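Undergrad: below are the sequence and a predicted model; questions follow.
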Amino acid sequence: MLGVLSLIAKGIAQYGFERLFENVVIELRKQGKTKSDIEREVLRYPISRELKLKIKEYLNNLA
């Protein structure tokens, strides 16, 4: 568990939350999840409302 947390912390420090979540969205799309699936999932994340809105905006701009 500690190893996973250190990887997450390293990713956040290196790329920032927004970039990290953009990459999560890209990976979820590669796994076949729809935009609406991802949007529902994002709403459950323990992140700020502002970040949720940014992720939704990013999703809307995807082709």
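TA: Here it is on my side, so go on.
Undergrad: switch to C-alpha atoms for all contacts and neighbour counts from now on
TA: Noted.
Undergrad: which element follows the helix or strand harbouring residue 5 toward the C-terminus?
TA: Residue 5 is part of helix 2-15 when elements are defined by DSSP states H and E. Scanning the chain past helix 2-15 towards its C-terminal end, the next helix or strand to appear is helix 17-30 (assignment: DSSP H and E).
Undergrad: below is structure B, check it against A:
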Amino acid sequence: MSKRPTPKKRRSKSQTRTQHSAFMQRERRRLTNLRNSPYAVIATKKDDGDKAIEKVTRIKA
């Protein structure tokens, strides 16, 4: 007969929310730093029209 696993304490909602907001704050800072970096390049716009035609493999009647 095996032993029962020890019951774990539940995390409070506020603790999880605090952790998530701290993560979002770091992520926002990281992205703004990346965007303002002198090595950042302007993203080239993809031409969606040409790609859409390539993706069509079969036309339903």
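TA: Done, it's in. Fair warning: this is a prediction, and the values are worked out from it, not measured in the lab.
Undergrad: TM between them?
TA: After superposition, the two chains reach a TM-score (TM-score structural alignment, normalised by the length of the second structure) of 0.30; 22 aligned residues with a Cα RMSD of 2.6 Å.
Undergrad: if we can go back for a sec, pull the distance from the helix holding residue 5 of the first structure to the chain's centre.
TA: The chain centroid and the centroid of helix 2-15 of the first structure are separated by 14 Å under Cα atoms, centre = their mean, to the nearest Å.
Undergrad: tell me the buried residues in that helix?
TA: Buried residues in helix 2-15 of the first structure, counted by 16 or more other Cα atoms under 10 Å: none are found.
Undergrad: now it and helix 17-30, what's the angle there?
TA: Going by axes from the mean of the first three to the mean of the last three Cα atoms, to 10 degrees, helix 2-15 of the first structure is angled at 110 degrees with respect to helix 17-30.
Undergrad: now residue 22 of the second structure: how far from residue 29 of the second structure?
TA: Using Cα to Cα, to the nearest Å, one obtains 11 Å as the distance from residue 22 of the second structure to residue 29 of the second structure.
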